[in-house]
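K.L.:
What follows is a predicted protein model with its sequence.
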Amino acid sequence: DTVLRSELIRVANRKKRLNAVIRSRRRMEKKRKELEAKKAYKAHKQFQREHFLIQRHMSILTKLVYVYIPALRTRRTMEEQRQRRSPFGYNNEPQEASKSGKVTSDIKTTMNPFDKTRDLVLRRRGRR
């Protein structure tokens, strides 16, 4: 009788121990998953930040390439402009002086190669 009882107690204790181990494993798993989710979220946020910065820099660079640098080029002398060729093939004809004797502005022809309205304006003025 006492042997049976001690056996039952031992089995019950083992069961309790196993359940405790399983519970702690589940807790660990849950914690690990939460941590992974947190890491993924942080990585995503970091990516968003970097992406935003890259976009901003790209817009600044495009402005430089299509607006400011051509504006600087217009300040050069006529001879330099004649030798210089636009990468987009817009001023392949040498620039002639307008009636008032000023150099026709170069920025109009080099601003943005994807901007069609500017071409139309220039054609209407007969500067192309």
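P.N.:
Everything's here; your move. Fair warning: this is a prediction, and the values are worked out from it, not measured in the lab.
K.L.:
contacts, neighbours, all on C-alpha from now
P.N.:
Noted.
K.L.:
Does anything pack onto the helix or strand where residue 122 lies? Which helices or strands?
P.N.:
Following DSSP states H and E, one finds residue 122 within helix 116-125. Where contact means 3 or more CA pairs under 8 Å, 6 or more residues apart in numbering; DSSP states H and E, helix 116-125 is packed against helix 107-110.
K.L.:
Show me what the helix it packs on is packed against.
P.N.:
Using 3+ CA pairs under 8 Å, 6+ apart: helix 107-110 touches helix 69-74, helix 116-125.
K.L.:
Now render the ones you listed as TSV, adding mean neighbour count and distance to residue 23.
P.N.:
What follows is these, written out as TSV (neighbours: other CA atoms under 10 Å; distance: least, CA to CA, whole Å):
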stretch	mean neighbour count	distance to residue 23
helix 69-74	16	67
helix 116-125	12	69
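K.L.:
Put this next to the previous one:
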Amino acid sequence: MVVDELPAEVLDDLFHALADATRRDILRRCGREEPSVSRLAELYPMSFAAVQKHVAVLQRAGLVTKQRHGREQLVRTDPHAVRRARQALDELELTWRGRVDRMSGLLASDPDPDPEPRRGESRRTRGHER
């Protein structure tokens, strides 16, 4: 399992990076082309430094790499890291689906979900304060 294999810090960095809409958009753009950080900065209503910080968060999570090309730094999405993120989410989904299925099974196997009231309690008053 990917989730079990990756250290918690790696997963934290990965999901922190993906939690921001601007970073997800940068990731998408860098998957289609390899823009420079300067070009990315032109695309967003924020400073160059702010875009650079977003790229650094993505880079720390391993989702993008930067490569110097002359005076520019080109940003490229790492498809293997994106695949790891998808696998981690798939595994979390399977875990939760399994839990929901087990809970559904337990509820379905309960022969009498509304047992007889205890002595001194009617079905109508049970669960309500008197």
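P.N.:
Nice, I can see it. Keep in mind the model is a prediction, meaning the values are calculated, not measured.
K.L.:
Can you calculate the TM-score here?
P.N.:
Aligned and superposed, the two chains score 0.31 in TM-score terms (TM-score structural alignment, normalised by the length of the first structure); 58 aligned residues with a CA RMSD of 4.1 Å.
K.L.:
related to what we said a few turns ago, now distance to residue 82 of the first structure too, for the helices and strands packed on helix 107-110 of the first structure, in CSV please.
P.N.:
Shown next, in CSV, are these (distance: least, CA to CA, whole Å):
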stretch, distance to residue 82 of the first structure
helix 69-74, 12
helix 116-125, 19
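K.L.:
and residue 22 of the first structure, which of those is closest to it?
P.N.:
Minimum separation from residue 22 of the first structure across those (CA to CA) falls at helix 69-74, 68.2 Å.
K.L.:
which helices and strands sit right next to that closest one?
P.N.:
helix 107-110.
K.L.:
burial count for residue 18 of the first structure?
P.N.:
12 (other CA atoms under 10 Å).
K.L.:
ok, it to residue 81 of the first structure distance?
P.N.:
86 Å (CA to CA, to the nearest Å).
K.L.:
again with residue 35 of the first structure
P.N.:
On the measure of CA to CA, residue 35 of the first structure and residue 81 of the first structure end up 62 Å apart.
K.L.:
Between those two, which is the more surrounded one?
P.N.:
Neighbours were counted for residue 35 of the first structure and for residue 81 using other CA under 10 Å; residue 81 has more, 18 against 12.
K.L.:
And the more buried one, how far from residue 70 of the first structure?
P.N.:
Taken as CA to CA, the span from residue 81 of the first structure to residue 70 of the first structure is 11 Å.
K.L.:
Does anything pack onto the helix or strand that contains residue 20 of the first structure? Which helices or strands?
P.N.:
Residue 20 of the first structure belongs to helix 2-63 when elements are defined using DSSP H and E. Helices and strands touching helix 2-63 of the first structure, as assessed by 3+ CA pairs under 8 Å, 6+ apart, are absent.
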